[in-house]
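Undergrad: Sequence and predicted structure below; questions after.
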Amino acid sequence: MAILTEKFNTVHDTAPFSQISEKDYISAFDEGIALTKKEIEDIVNNPEPPTFENTIEALAYSGLTLDRISNIFFNLHSAETNDELEKIAQDVAPKLSALGNDITLNTDLFSRVKAVYEQKDSLTLTTEQQTLLEKSFKDFARNGALLNNEQKQKLRDIDAKLSVLKLKFGENVLADSNAYQLHITKEEGLAGLPEGVIEAAASLAKSKNKDGWIFTLDYPSYIPFVTYADNRELRKEISLAAGRKGFQENENNNETIVLEIVQLRHQRAQLLGYETHADFVLAERMAESPSKVLAFLNDLLAKAKPAAEKEFQELTAFAKEKDGIEVLEKWDGSYYSEKLKQQKFQLDDELLKPYFKLENVLKGAFEVAHKLYNLTFSKVHNIDKYHPDVQTYEVKDEQDNLVAIFYADFFPRKGKRQGAWMTSFKPQYIKDGINERPHISIVCNFTPPTETKPALLTFNEVTTLFHEFGHALHGMLANTTYPNLSGTSVFWDFVELPSQIMENWCYEKEALTLFAKHYETGELIPMELVEKIKESASFLEGMATVRQLSFGLLDMGWHGQDPSAISKVKDFEKLQFASTQLFPDVEDNAMSTSFSHIFNGGYSSGYYSYKWAEVLDADAFEYFKENGIFNKEVANKFKENILSKGGTTHPMKLYKAFRGQEPAVDALLRRAGLIK
C-alpha cells in the first residue's frame, strides 16, 4: 500500500510502475489526501503570525505527495487505462475536487494568506515570490474564499458535479471510438491507400481473428483512410462515424453532458462575480477578456476568409473536373486536398515517409535541442515503464548534470486516448537547497511499425512530435523555486509558444539534414523535396485557419454567454459555425459532443490560444531566422526568458525580455502566405 506514498527507492526517484497494482491507488489517494490536510492544518495552526515563509511558501510546497500520486494515476488513466482505472477515477475525482474546495474555502487559511497579501508592499520579495503571493491570493478569491457559507457549499456541489461530468464525457468519446470499426473484406475497397496503411489494417484484423482489413477512428488509421481511399462511400461511412462520437442514440451520448457542463460553469462564474465562464477564465490569460478574444478571432477571420473561400472554390472545381463531384462534402476535403497538393507540388506524404523513420526523427529532435540548448539525451534501460512501448532517457547538460528524465510513448493501443500530449510525472522545484529535476513524458498515437517496415511518420506526425517535444523542453528546462510556477504552469495562451515554435525547425533545410534520411539507403532527403515541403506549408492555409478559428468561436459561443436558453447542441453549433462554414453541414454529426479539448481537457474558453500562440511563435521564429535558426545567443535568450522561467512573471514581460517588443500578428499572416 505504501509504495505510492513513501519515497521511491528507484533510479532518480522515478515512478516504480511495475510495483504498483491497481488496488494500491484508492488507499494511496486516501493517505495522500489525509497528508495534504495535515500540512494545511499545520499552516493554519502555526502560533506565529503569518509570514511569506510560514504561509505562502508552506502552501506552495504542500500536497507534493498527493500530486505525485495524481500525476502517476491520471497519466495512466490517459495512456494505459482499463475498466478498473476508470472506476477508480470516478471514485477519486469528487474526493480531489472536495479537497481542493476544503483548501480554497478554508476561512482560517485564507485569513493568513490575506494577512500576508495585505503587507505585500512592505515585504522584500523576489519577482517569483511576488508572483506566488499574487497567485496564492487570487487562487483563493477565484475559488470562492470571499463567498459566504451557503455560496461556498453551492460552489462545492458544482465542482463535484463538474469533475464527474468531465470524466464521463471523455470516457464516452473513447467508448464510441473503440466501438467502431470499418471492416473491409474485398480488396477493391483499399484502392488508393498506401501500402503501410493497408498492412497496418491487415495486422489489426489478424489481431482480432478476422479476415481482410480493419480501419478504426484512431488517427493513424482514420486520417490516412479519409485522405487516400478512392472509395467515396467508404470515406463517407468512416467520416460520419467520426462525426457521431458522443452524438448517437446510445449510452455514450454526450449532448446532455455538454449542456450540463456549460450550465454549471456559467453558474460557477456568476457565483464568483464574473459575467460568464469566459470572463472568469480570461482574467488569468494574456488575452484578458472575451471581447479581446473575439476581436482577435474575428480580425484573423476577416483576413483569412477571402483566401479560404478562394481555396474552397479551387478545391471544388478540382474535384468536379477530376471526378465529376458536384458538391464537395466533408469526407472529400482531405482526399481532394491531398490530390491537389500532389498535382501542384508533386509532393505526396507517401513519398516523404521513407525519410521520416520515427527513431531518426526523435534523434533529430534531440539534435536540435542539443544545438540550441546543449542538451544530450541518452537512452536508459534501468528506469521502470508502464508499458513495453515506452522509451526512457536521461537528459543532461554540458556539465553532465541531470536536467530531466524523459519518457516517450508513441503508438496507439486500446487503453490510450487519441491525440498527442505532453505531461509530467514529477515537476521541477527547489526545496531545502535541492533542485528537484522533472520527469517529463510525451504521448502520441503514431503509425506503428509493421512486419516489414519500421514506424515511418507522415510529415504531419513529424511536426506533432516536434510540437510535443517543445512542450517537453518547457518542462525539462524549468528552473523555478516553486512547483506551482514551474515548467508549463503558465497562462494557457502562452503555453503553446514553446511547442509551436519547435514545429518551425521541421521546415528548415538546416534542421532536416540532421534527421531526414531514407530508412533503407540512408540517403538524405533530396533538397527539391525540402523546397516543396516549405512551399506547400502554406497550401490551403486559409481553409486551415478558418477551421481553427471556427473551433475557437464555438468554444467562446459555449462559454462567453449565458447558456441557459440553449436546448439543442446541434442547433447551437450551426449558429456558431455560420461565419466560418465552407462545407455543407452534416445533420447527424456534431463537433461539441467529442470536443474533448474544451469539455474534458483544460481548454474551455481557451481554444483561441492555439492561434494566439501561433502569432507568438511566428514572431519569435522570425527573430531566430534573422539571426540563424541555431543561433546560440537567440536560443539562450529563449531558454533564459521563456523556457526556464515558467509562470514566475507575466508572460508578456517574458516575451518582451526575449524579443525586445510585443508580438506582431503580421508575422503569422506572412508565414501563412495570407499577406505578402
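TA: Perfect, thanks for sending it.
Undergrad: CA only for contacts and neighbour counts going forward, please
TA: Will do.
Undergrad: and residue 558, how many neighbours?
TA: Applying other C-alpha atoms under 10 Å, we find 28 residues neighbouring residue 558.
Undergrad: which residues of the stretch 51-200 of the chain fall in strands?
TA: Secondary structure of the stretch 51-200 of the chain (DSSP state E, counting those that start in this stretch): strands located at 182-184.
Undergrad: now the chain
TA: Per DSSP state E, the chain has strands spanning 182-184, 213-215, 376-379, 391-396, 402-409, 421-426, 429-431, 434-436, 439-443. These are given in chain order.
Undergrad: ranking these by burial, who's on top?
TA: Among the strands of the chain, ranked by average contacts under mean count of other C-alpha atoms under 10 Å, first place goes to strand 439-443 (a mean of 25).
Undergrad: Tell me what angle that one forms with strand 391-396.
TA: Angular relation of strand 439-443 and strand 391-396 on a 0 to 180 degree scale: 140 degrees, by axes from the mean of the first three to the mean of the last three C-alpha atoms, to 10 degrees.
Undergrad: Got another one to weigh against that:
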Amino acid sequence: MPTLSPDLRLVDFADTAPSTLQTEVTAAIDNANLFLDQLVAIKTGDNVSAEQMSAEPISAEQALADIIEFDYINLALDRSWGILSHLNSVMSNDDIRHLHHELLPKLSAYGTRVGQHQPLFMRYQVIVNDTAFLAQLEPARRRAIELAIQSFELSGVALPKAEQDKFAAIQSELSTLSAIFSDNILDATQSYTLPLKPEQLAGLTESGLALLADAGEQYKAHELENGALTPAEIDALPQPYYVATLNIPVYIAVMTYADNRELRETLYHAYVTRASEFDTHTNAKGESLNNANIMGKILQLREQKAQLLGFANYAEMSLSTKMADSVAEVETFLRSLATQATPTAKQDLAQLQDTAKEYDISDLQPWDSAYIAEKVKQSKFSLSQEEIRPYFPLPKVIDGLFAIVKRLYGITVREQHNRDTEVVTSQHTAVSRWHDDVRFYQLFDANNTLLGGFYFDLFARNGKRGGAWMSGFQSRYVHDEQDYQQLPVCFMVGNFTPALDGKPSLLTHDEVITLFHEFGHGLHHLLTQVTVGDVAGVNGVEWDAVELPSQFMENWAWDAEGIALISSHVETGEPLPKDKLDALLAAKNFQSGMQTLRQIEFALFDLLIHAHTPVLDYTGIIATLDSVRSDIAIMDTPDYNRFANGFSHIFAGGYAAGYYSYKWAELLSADAFSKFEEEGIFNPIIGNAFRETILAVGGSLPAKTNFENFRGRSASIDALLRHSGFHHEQATNTSLNSKVS
C-alpha cells in the first residue's frame, strides 16, 4: 500500500469528538483575533481617522506580508470548522448539531470583524495604491486582493460604527436562522414513515422493494428503541416489513413505480409540505418544524443588510459578485429561455396526458408525472430505469469515470484501500473515515505527481443531509515563509441507493449523471495549479460560473463511448446492449421542456423574492411563487404545495438570488462541450486546453476571461438550445441568441 503524502494533511476522524472540535474552533478564532488585535493602524493617505494620524505608513511589501500571515493563521479555523460543518451534514446527531449551532454566532462575529477590520483593510489599500508593486504580483495574488477588497466593501467596512454593529447582528442571526431552516428540513424528512399494506406494493420494482424493506428494518429498530413497540409487537410484524419514507431513493422508487395512485398522492403531499404549516412533526425539543416565519425573517434581514450597504435590495447585492450584471438581465434571460422551452414543454405535457388516459387517469396530477413518464419511456423508447440499473453497478461506473478523465486530462485516480478486513501496518497508509461506507482516493498527474485527494460518501442513510454536493474542504496552498504546503482535498457526497441483497449499489442513469456532476466540481477543486487559497480551485469563482465544470462533466455520461466505459451488467458483465443504449440516448431530451420550465420557475421565484421591495412576508413569498407558476408552469400545482419551505439552496445554502446560476452555467457548459463535439470528445489536446484554461486557473481570473480563453469567443446559447432539444429556428427571434456578457 503506497505511503500517503504528508501534504494531504488528512483528518483523523477518530479524533473529532464534539469537545475536541469545540476546543479547536475556539482556539483558532482566538488566535486569529489576537493577530487582528496586534495589527496596528496605518496611514494610507486620504480619509485617515484621528487614530490613524499618529500611525506610521508601511510599505506594500510589509502590507502583503501581514495579509499572507493572516491567511496562514486562518488555516486552523478553515480546517476545524470545515470538519464540524461536514460532520453536521453527513453524520448529524444531537451533539454535533448542538455544537454547530452553538459556535455559529461566534464564527459569524469573527467573520464580521474580519470584514470590518480597518487596519487589515488598509493593508489591501496600500498594495492597490502602489501600482508598480501590484503590477509585479502574480495574477492569482492580484485577483485575490481585488476580491478581498470587494468582500470588505460587502462586509460593511465603510459603515459608521453603529451600522457596523447592526450589520454584525444581522449576520449572526442569519447564520443561525439558516441552520435552523436546514435542521427543520432534515427532521421533517426523517420523521415521516408510512408502513405499507400488501395492496400498496403493486408495480414496485425489486430494488424498490429492497429499499422499502431496508427502511422497514430501520423503522422497527427506531420504534423498539423509543419504546413505541415491544419486542413481541416487532416480532409480530410481517417479514419483510415495507415502510415508505421521504428519503430520496425511497421517494423516487414509489413515485416512479407504485401503481397505487392514492399512495403516490399521499407521499407527494408529505414531501411537498415538509417544514410547513401542514407538517405536524416536531423536533427533539418538541418545537414546530414550520419554516414559514424563518423564511420571512431571513428575507427581512437580507434586505436590511443590502440596504445598509447601499443596494436597493438583496438581489442587487448578490449579483454584484456574479457574471450577470443586473436583475433585469437575469430576468430577461430566464423569461426568454422559458419562451424557447414552452412549445417543447407543451408537447411533453400532451404526451404524458395522452399516456395517462391509458391508465385511467383523466386528470394528470404532479404525483402522476414520474409514474406516467416511466410508462412513456418504456413504451416509446423501450427504456426502463430499472432495466438499465443492473448495467450501472457503482464500482464499474466509478472505474469508467476514472478512465474517462484519464483520457481527457492524463490523470490517474487510485483508491487508498483501507477495508476493515485488511491489516494496516503503518499509520502513513491508513485513511481515517467518518463512516464505513466512505472511500478515499488519490489523484496523480501523467508524471505520477500527486495532485490531491478526495473522499466518496455516496449512500443515503439516517443523519445525512439529502442531495449531492462537493465540499472543497482543503484548498491547494503554499506559504513559503513557514515552509508549509497543502494539497487540495475534497468531500464528494451523494445519497444513492446502497448495496442491497449482496449486490453492489446499482445506479439509475440519473444517479450516474449526478455522480459525474459532482466529480466535475471535484476536478475543478483538485486540478487547480493556483496556490493562493482564496482563488484556488472553486474559490473565488463567480457563483453563476461555478457550475460550468460540473455540468460540463455530465456530457460524457450521455456519450456512447463514455457509456461503454461505465456500463457492465452486474451479473453477466456484458456492456449496455445497443438497443438499450439507443433508447437511452434517444430519451436524453425526454421531458426536457418541462424540466427546463421547472428550473426556471425555481430561479425566477428566487430572483423575485430577493428583488422585491418592501420585503415579503411568508404570505407574500407564497403569492410570488404562485405568480411565477402562473407565468411559467404549464401544469397546475396543488394549493397545499409548499416547495419553498424546503428550498434549502436559497434559504440555507449559497444560492440566494443566484439559483439562476444553474441555467446560466448550463449555457456555458453546453457551449464549451460543443468544442469537443467539433474536434472529438476524447481529444486530449482539447481536454488539456480545458484543464489549463478553466480547471487549473480556478478563480485567479474572471470566469468570463477563462471561458473566452478556452472557447476563443464569448459564449453563445446555440449549443444549449440544441442540447435541450429546442428548435434552433426559434432562437433567432429572441435576445437569447446574443452573447452572454
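TA: Thanks, I have the structure now. None of these values were measured; they are calculated from a predicted model.
Undergrad: hang on, the earlier thing: I'd like the strands of structure 1 as JSON lines, with distance to residue 544 of structure 1 appended.
TA: Below are the strands of structure 1 laid out as JSON lines (distance: least, C-alpha to C-alpha, whole Å):
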{"stretch": "strand 182-184", "distance to residue 544 of structure 1": "27"}
{"stretch": "strand 213-215", "distance to residue 544 of structure 1": "25"}
{"stretch": "strand 376-379", "distance to residue 544 of structure 1": "35"}
{"stretch": "strand 391-396", "distance to residue 544 of structure 1": "33"}
{"stretch": "strand 402-409", "distance to residue 544 of structure 1": "28"}
{"stretch": "strand 421-426", "distance to residue 544 of structure 1": "21"}
{"stretch": "strand 429-431", "distance to residue 544 of structure 1": "39"}
{"stretch": "strand 434-436", "distance to residue 544 of structure 1": "41"}
{"stretch": "strand 439-443", "distance to residue 544 of structure 1": "24"}
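Undergrad: between the ones you listed, which gets nearest to residue 663 of structure 1?
TA: Distances from residue 663 of structure 1 to each of the strands of structure 1 were compared using C-alpha to C-alpha; the shortest belongs to strand 421-426, at 25.2 Å.
Undergrad: Geometric centre of structure 1: which residue is closest?
TA: Centroid-nearest residue in structure 1: residue 421, 4.8 Å away (criterion: C-alpha atoms, centre = their mean).
Undergrad: So residue 558 of structure 1 versus residue 613 of structure 1, what's the distance?
TA: Computed with C-alpha to C-alpha, to the nearest Å, the distance linking residue 558 of structure 1 and residue 613 of structure 1 is 21 Å.
Undergrad: picking up where we left off before, list the contacts of the counterpart of the residue nearest to the centre of structure 1 in structure 2.
TA: Under the alignment (TM-score structural alignment), residue 421 of structure 1 pairs with residue 469 of structure 2. When contacts are counted by C-alpha atoms under 8 Å, 6 or more residues apart in numbering, residue 469 of structure 2 touches 492, 493, 494, 518.
Undergrad: Just give the number of residues close to the counterpart of the last one in structure 1.
TA: Right, the one you point to is residue 518 of structure 2. Here residue 518 of structure 2 is matched to residue 468 in structure 1, going by TM-score structural alignment. Counted with other C-alpha under 10 Å, the neighbours of residue 468 of structure 1 add up to 25.
Undergrad: so who does residue 468 of structure 1 touch?
TA: Residue 468 of structure 1 makes contacts with 420, 421, 422, 442, 499, as judged by C-alpha under 8 Å, 6+ apart.
Undergrad: a markdown table for these, including distance to residue 280 of structure 1?
TA: As requested, the contacts of residue 468 of structure 1 are exported to a markdown table (distance: C-alpha to C-alpha, whole Å):
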| residue | distance to residue 280 of structure 1 |
| --- | --- |
| 420 | 27 |
| 421 | 25 |
| 422 | 26 |
| 442 | 30 |
| 499 | 26 |
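Undergrad: what's the closest of those to residue 592 of structure 1?
TA: So of those, ranked by how close each gets to residue 592 of structure 1 (C-alpha to C-alpha), first place is residue 420, at 19.3 Å.
Undergrad: Show me what residue 278 of structure 1 aligns to in structure 2.
TA: Residue 278 of structure 1 maps onto residue 315 in structure 2, by TM-score structural alignment.
Undergrad: out of the strands of structure 1, which comes closest to residue 131 of structure 1?
TA: Between residue 131 of structure 1 and those, the shortest gap by C-alpha to C-alpha is with strand 429-431, which sits at 15.3 Å.
Undergrad: once the two are aligned, what's the mean deviation for that closest one against structure 2?
TA: Superposing on structure 2 places strand 429-431 of structure 1 at an average distance of 2.0 Å from its equivalents, by mean C-alpha distance after the TM-score superposition for structure 1.
Undergrad: gap between the aligned partner of residue 445 of structure 2 in structure 1 and residue 502 of structure 1?
TA: Using TM-score structural alignment to pair residues, one finds that residue 445 of structure 2 aligns to residue 397 in structure 1. In this structure, residue 397 of structure 1 lies at 19 Å from residue 502 of structure 1, with C-alpha to C-alpha as the measure.
Undergrad: Would you mind telling me which of those two has the busier surroundings?
TA: For residue 397 of structure 1 against residue 502, the residue with the higher neighbour count under other C-alpha under 10 Å is residue 502, and the figures read 24 against 16.
Undergrad: Please say which position in structure 2 that one maps to.
TA: Taking TM-score structural alignment as the alignment basis, one finds that residue 502 of structure 1 is matched in structure 2 by residue 553.
Undergrad: Please name the residues that touch that match.
TA: 516, 517, 519, 520.
Undergrad: OK, contacts around the last one?
TA: Think residue 520 of structure 2. Under the criterion of C-alpha under 8 Å, 6+ apart, the contact list for residue 520 of structure 2 reads 549, 550, 551, 552, 553, 554.
Undergrad: Just give the closest residue to it, not the sequence neighbours.
TA: residue 550 (3.9 Å; C-alpha to C-alpha, 6 or more residues apart in numbering).
Undergrad: Show me what the lengthiest helix in structure 1 is packed up against.
TA: Among all segments of structure 1 classified by DSSP state H, the helix with the greatest residue count is helix 290-323. In terms of contacts (3 or more C-alpha pairs under 8 Å, 6 or more residues apart in numbering; DSSP states H and E), helix 290-323 of structure 1 is packed against helix 277-282, helix 330-345, helix 541-559.
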